[in-house]
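Enquirer: have a look at this prediction, sequence included:
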Amino acid sequence: MGFKNQFFKVASAITGGVSSFVSVAVLGEFLGSGDIDLLVGVLSAGSIAAASGWNTVRLHKKQKKELFQKKQLDILYLAAQHRGQLTPTQVALQTNTPIDETKEILDSLSDAGVMELQVSHKGNLVYTLTDEVFLEDYMEKIG
């Protein structure tokens, strides 16, 4: 996990904690005042804010998953163009993706059985497409 993601999670937790503390304090004040209409309004606004926040988090996760899947497809296409073999460095440079993210995507393809991780005779990590039929068909199409 990158520094930005960790920072975002910590900042969100702190903000959520402070927000909860303030909400409880304000709610206590409203309960003490006896103004039921104001209390209902505050609770309604809080519920709407919480639902909105949850929806934003859910949407972000969906977009992140779709982007990850697109990058997987891009790497598979790239592998087909390079006779089925790629190194993490090669993918990172050609897709302009950080090496740690590239390695995570390649590992996910390996875990799914689509690519196989091998070590070259020089000691380099090489990911190879496991579907030779697909690769042969693709190579025939492009000449």
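Expert: That came in fine, so what should we check first?
Enquirer: CA only for contacts and neighbour counts going forward, please
Expert: OK.
Enquirer: check which helix or strand the residue nearest to the spatial centre of the chain maps to.
Expert: For the chain, the residue nearest the mean C-alpha position is Lys64 (4.1 Å; Cα atoms, centre = their mean). According to DSSP states H and E, Lys64 maps onto helix 36-81.
Enquirer: let's bring in a second model and compare:
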Amino acid sequence: MIRKAKPSDIPAIVDIAVESVSQNPLPVKIDREAIAQMIQFCLNPAHFGYVIEDDGVVVAAMGAISQRSFWYKGLQVSVLLYYTRKPGAGILLMREFARWVKSRSGIKTAVIELEPDVDERLVSFLSKAGFGRKTINMTYVREPGGQS
């Protein structure tokens, strides 16, 4: 069952988020409190916070924030979390997200950053769903003990 996330889902979503960022980890300390705060933020109707529940257990989650663009009139949406523990369930979240984005005329762009080892089927799905502009993200990662 796909549904809007609610406050009682936050602990389960935090666990999913931690699992997500642990798949291809960066050398940073995970902050569960920060994750919980951002999930709480995503529960606001101006933002996107959905889960998939299977037998009463949250098995997938997606969260995105909507904000005013800094260079054009309108809103930009940025996906913060997209992860599933149940194969095939995540596509339901992406479909709902695509519907949500398209139903809000104020949203002019929506950005989903994909991991380097993303399944090409997801890329194909997103392209067909209208997320067709590919960009390159370059990320600086401070190594543990690094100075600069």
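Expert: Received the coordinates, thanks. Remember, it's a predicted structure, so these values are computed and weren't measured experimentally.
Enquirer: now the TM-score, please.
Expert: Aligned and superposed, the two chains score 0.24 in TM-score terms (TM-score structural alignment, normalised by the length of the first structure); 54 aligned residues with a Cα RMSD of 4.8 Å.
Enquirer: on that earlier part again, tell me the gap between the helix holding Lys64 of the first structure and the middle of its chain.
Expert: Centroid displacement of helix 36-81 of the first structure relative to its chain, using Cα atoms, centre = their mean, to the nearest Å, is 11 Å.
Enquirer: any idea which helix or strand comes after it?
Expert: Per DSSP H and E, helix 36-81 of the first structure leads on to strand 85-86 as the next helix or strand towards the C-terminus.
Enquirer: now for that following strand, which elements pack on it?
Expert: On a contact count with 3 or more Cα pairs under 8 Å, 6 or more residues apart in numbering; DSSP states H and E, strand 85-86 of the first structure meets strand 125-129.
Enquirer: next, the buried residues of the strand it packs on.
Expert: Across strand 125-129 of the first structure, burial judged by 16 or more other Cα atoms under 10 Å covers Val126, Tyr127, Thr128, Leu129.
Enquirer: now do it: which elements does it pack against?
Expert: Judged by 3+ Cα pairs under 8 Å, 6+ apart, strand 125-129 of the first structure is in contact with helix 36-81, strand 85-86, helix 88-95, strand 115-119.
Enquirer: would you turn the ones you listed into TSV with distance to Phe134 of the first structure?
Expert: Listed next are those as TSV, based on distance: least, Cα to Cα, whole Å:
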stretch	distance to Phe134 of the first structure
helix 36-81	8
strand 85-86	13
helix 88-95	20
strand 115-119	12
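Enquirer: any idea which of those is most buried?
Expert: Looking across those with neighbours counted as mean count of other Cα atoms under 10 Å, the highest average goes to strand 85-86: a mean of 22.
Enquirer: what's it in contact with?
Expert: Ala79, Val126, Tyr127, Thr128, Leu129 (Cα atoms under 8 Å, 6 or more residues apart in numbering).
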